[in-house]
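Chemist: any chance you can model this:
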Amino acid sequence: MNPNDKAQNIEFRENYRQTQIGPYYRGLVHFGFTMTFAWSIIIYSIFQLENVQPLEYLTVLVTFLYANFVEYIVHKGPMHRPFKGLNIIYKRHATQHHIFFTDHHMQFDSIRDFKAVLFPPILIAFFFVFFALPAGVLINWLVSSNACFLFIITAFFYFALYEVLHTTYHLADDHWVYRFAVFRKLRKLHQDHHRIDLMAHNNFNITFPICDWLFGTYYREEAIDRQGEASSKT
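Modeler: Got it, this is the predicted structure:
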C-alpha cells in the first residue's frame, strides 16, 4: 500500500467516524441487537414446528442454497452497482465499506468501527420484507407450515452466520480466530474481494463460495499465481 493510499484511507476512516457514527453508537450493542433479532425469530420458529415429516427437512437444504444465491446476487448487484431505489445499499457498501476497509487495511481499529460492517436495522428490514417474508408465505401456501418455519429458521441462521463471519474477516490479522484454517481461507477470499480491481467482479459470497464457483466469479490468488507460473514455463 503506497503512502498516498494509506493516508487517504486514514483520512476517510476519520471522516466516516465523524459523519456516520453517532456519539452514542456502541458496536457491541449493534452486534447484540442483530443476534438477538435473528435468534429470537429462530427460537420462536423452532417452537412452532409440529410433527415434522422427513421430506419437510429438505426445506433446510433448499433454503441454504437460496440464501447463498441471495447473498451472491444482492452483493454482486445493488451492493456494487447503483439501482434506482436501492442507492442506500450501494452507497453504504461500495462507497463506504470498501473505502473504509481495503485489502491492505482490513481490520477494525475499535469496536465502534462495527458500524462499517454490520447491517443497519433498515437493511435488515429490507431483506426480511423483500426476500424472507414472500418466500415464507409462498412455502406455507405450497408446502406446509412446518416447511415455512424451517425456511425461516434456516434463513435467519444463515443471516446471523453472515454477520458473524463478515465481522470475523475484519478482525486484526493476528487474532486467535485465524488459528483455524477455515477462517484464514475465507478471510483471504474476502480480502481479495476488497482489492479495487476485483471488488465488482469476484468473490461475492461472504459465507460459502458456492455461487462464486457456479457462476465463475471465484478468485483465489494463490491458484491464479500457480497457473501463471505454469504457463510461463511452457
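
Chemist: going by C-alpha atoms from here, please, whenever you check contacts or count neighbours.
Modeler: OK.

Chemist: which helix is the longest one in the protein?
Modeler: Identified as the longest helix of the chain according to DSSP state H is helix 145-169.

Chemist: buried sites along the helix or strand following it?
Modeler: On the C-terminal side of helix 145-169, the nearest following helix or strand under DSSP states H and E is helix 181-193. Buried residues in helix 181-193, counted by 16 or more other CA atoms under 10 Å: 184, 186-193.

Chemist: one more, for comparison:
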Amino acid sequence: MSVNEPAAPRPPRRAEIAARIPRGYCPALHLVAPTLVGALVFAAAARLLEAVEAVELLAVPATLLLAFAFEWWAHRSVLHRRAPLLAALCDRHEREHHLAFTADDMALRSSRELWLVLTPPASGLLCLALLLPLAAAAGALFSRNAALLGLATAMAFFVSYEWLHLAYHLPADSPVYRVPGLARLREHHRRHHDPRLMKRWNFNVTVPVFDLLHGTRWSPRPRKGA
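Modeler: Predicted coordinates:
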C-alpha cells in the first residue's frame, strides 16, 4: 500500500457498536412485547377454531415448511446480500450483529445487547400485518380453520425464532443447553458467525431444514483416517 493511500477503515469493535444502542432502550420490553403479540394471536386463532377436520391440520406442517424456507431465503438473500431497497438490513446485520458476535465470542455481555440480537421491537406487529392478508387468502382458497391454523403456526414460529436466537447468544454453560438438541442448534448458528462462512453456510436459525435441502449446512470435514 502506498504511503499516501488512506488505510482501510477499521471495523467497529463491540463496545462501539453497543454504544449506538438508544439510551432509553428497555431490553425487557423488547423481549416481552413481540412474544406477547405472538402469544395473543396464537390464543385468539386457536379459540376461533371450530370442528377442525383432519385434512385441515395439514396447514400446520405446510406453514412450518414455508416458514423454514422464508427464514433461509431472507437470511441468505436479504441479510447477507445488498438487495435493492433492503441494503440497510444487510448493513445492520453484517456491520452490527456479526461484528458484535463472532464465532468465538457469541455470548451476550449485558441485557442491553438484546438490541443486537432480537428483531426490531415492532416486528411482532409487522409480522402480524404481513400475515393477515395471507391468512385471508388461505381462508378463501382452503377453509377458515386452515387459515387460523396457519396464522397460529406462523406466529408461533416467529416467537420460537426470537427465543432460539436469544438462546444461541447465551453463555455456552447456560442451563438452557440441557434442553435436548439445543446445543447442536447453537453450534450450527455459531459456525455461521465465522466471517469466512457467513455468506455461504448455515442460514436457518431455527431448524436447518433448508440448509440440508440446499446443501448449505456446513460442518467440519472428518480428518483422513479418523
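
Chemist: returning to what we had before: which of the buried residues of helix 181-193 of structure 1 sits closest to residue 218 of structure 1?
Modeler: Nearest to residue 218 of structure 1 among those, counting by CA to CA, is residue 189 at 8.5 Å.

Chemist: show me what that closest one lines up with in structure 2.
Modeler: Aligned counterpart of residue 189 of structure 1 in structure 2: residue 188 (TM-score structural alignment).

Chemist: now its match: how far from residue 220 of structure 2?
Modeler: 11 Å (CA to CA, to the nearest Å).

Chemist: go ahead and confirm the match of residue 189 of structure 1 touches residue 206.
Modeler: No: here residue 188 of structure 2 lies out of contact with residue 206, judged by CA atoms under 8 Å, at a distance of 9.6 Å.

Chemist: residues contacting the aligned partner of residue 76 of structure 2 in structure 1?
Modeler: With TM-score structural alignment as the criterion, residue 76 of structure 2 lines up with residue 76 in structure 1. Residue 76 of structure 1 makes contacts with 200-201, 204, as judged by CA atoms under 8 Å, 6 or more residues apart in numbering.

Chemist: repeat that for 6 Å
Modeler: By CA atoms under 6 Å, 6 or more residues apart in numbering, the contact set of residue 76 of structure 1 is residue 204.

Chemist: what does residue 59 of structure 2 give?
Modeler: Counted by CA under 6 Å, 6+ apart, residue 59 of structure 2 has contacts 146, 150.

Chemist: that one: which element?
Modeler: helix 59-77.

Chemist: average offset between that helix and structure 1?
Modeler: After superposition onto structure 1, helix 59-77 of structure 2 sits on average 0.5 Å from its aligned residues (mean CA distance after the TM-score superposition for structure 1).

Chemist: C-terminal to that helix, what's the next element?
Modeler: helix 87-92.

Chemist: so which bits of that next one are buried?
Modeler: In helix 87-92 of structure 2, counting by 16+ other CA under 10 Å, buried: 89-91.

Chemist: state the next helix or strand along the chain beyond it.
Modeler: Per DSSP H and E, helix 87-92 of structure 2 leads on to helix 98-100 as the next helix or strand towards the C-terminus.

Chemist: going by contacts, tell me the helices and strands next to the following helix or strand past that next one.
Modeler: Sequence order places helix 123-141 as the next helix or strand after helix 98-100 of structure 2, per DSSP H and E. Applying 3 or more CA pairs under 6 Å, 6 or more residues apart in numbering; DSSP states H and E, one finds that helix 123-141 of structure 2 makes contact with helix 144-168.

Chemist: tell me the angle the helix it packs on makes with helix 182-192.
Modeler: 70 degrees (axes from the mean of the first three to the mean of the last three CA atoms, to 10 degrees).

Chemist: just give me the mean distance for helix 144-168 of structure 2 relative to structure 1.
Modeler: So helix 144-168 of structure 2 averages 0.5 Å relative to structure 1 (mean CA distance after the TM-score superposition for structure 1).

Chemist: check which helices and strands that helix sits against.
Modeler: helix 27-48, helix 59-77, helix 123-141.

Chemist: distance from it to the middle of the chain?
Modeler: Centroid displacement of helix 144-168 of structure 2 relative to its chain, using CA atoms, centre = their mean, to the nearest Å, is 11 Å.

Chemist: show residues contacting that helix.
Modeler: Helix 144-168 of structure 2 is contacted from outside by 35, 38, 42, 45, 49, 56, 59-60, 63, 135, 138-139, 186, 206, using CA under 6 Å, 6+ apart.

Chemist: of the residues you listed, just the buried ones, PyMOL syntax please.
Modeler: Those of these that count as buried under 16+ other CA under 10 Å are selected in PyMOL with:
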select buried, resi 35+38+42+45+56+59+60+63+135+138+139+186+206
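
Chemist: of all the contacts of helix 144-168 of structure 2, which comes closest to residue 122 of structure 2?
Modeler: For these, the nearest to residue 122 of structure 2 is residue 35 (10.9 Å; CA to CA).

Chemist: and residue 125 of structure 2, how far from residue 136 of structure 2?
Modeler: When residue 125 of structure 2 is compared with residue 136 of structure 2 (using CA to CA), they lie 17 Å apart.

Chemist: with residue 223 of structure 2 instead?
Modeler: For residue 223 of structure 2, the distance to residue 136 of structure 2 - CA to CA - is 52 Å.

Chemist: farthest-apart pair in the buried residues of helix 181-193 of structure 1, please.
Modeler: Pairwise distances across the buried residues of helix 181-193 of structure 1 peak at 14.3 Å for 184 and 193 (criterion: CA to CA).

Chemist: check which helices and strands the host helix or strand of residue 14 of structure 1 sits against.
Modeler: Assessed by DSSP H and E, residue 14 of structure 1 sits inside helix 3-20. The helices and strands touching helix 3-20 of structure 1, judged by 3+ CA pairs under 6 Å, 6+ apart, number zero.

Chemist: quick one: it to chain centroid distance?
Modeler: 23 Å.
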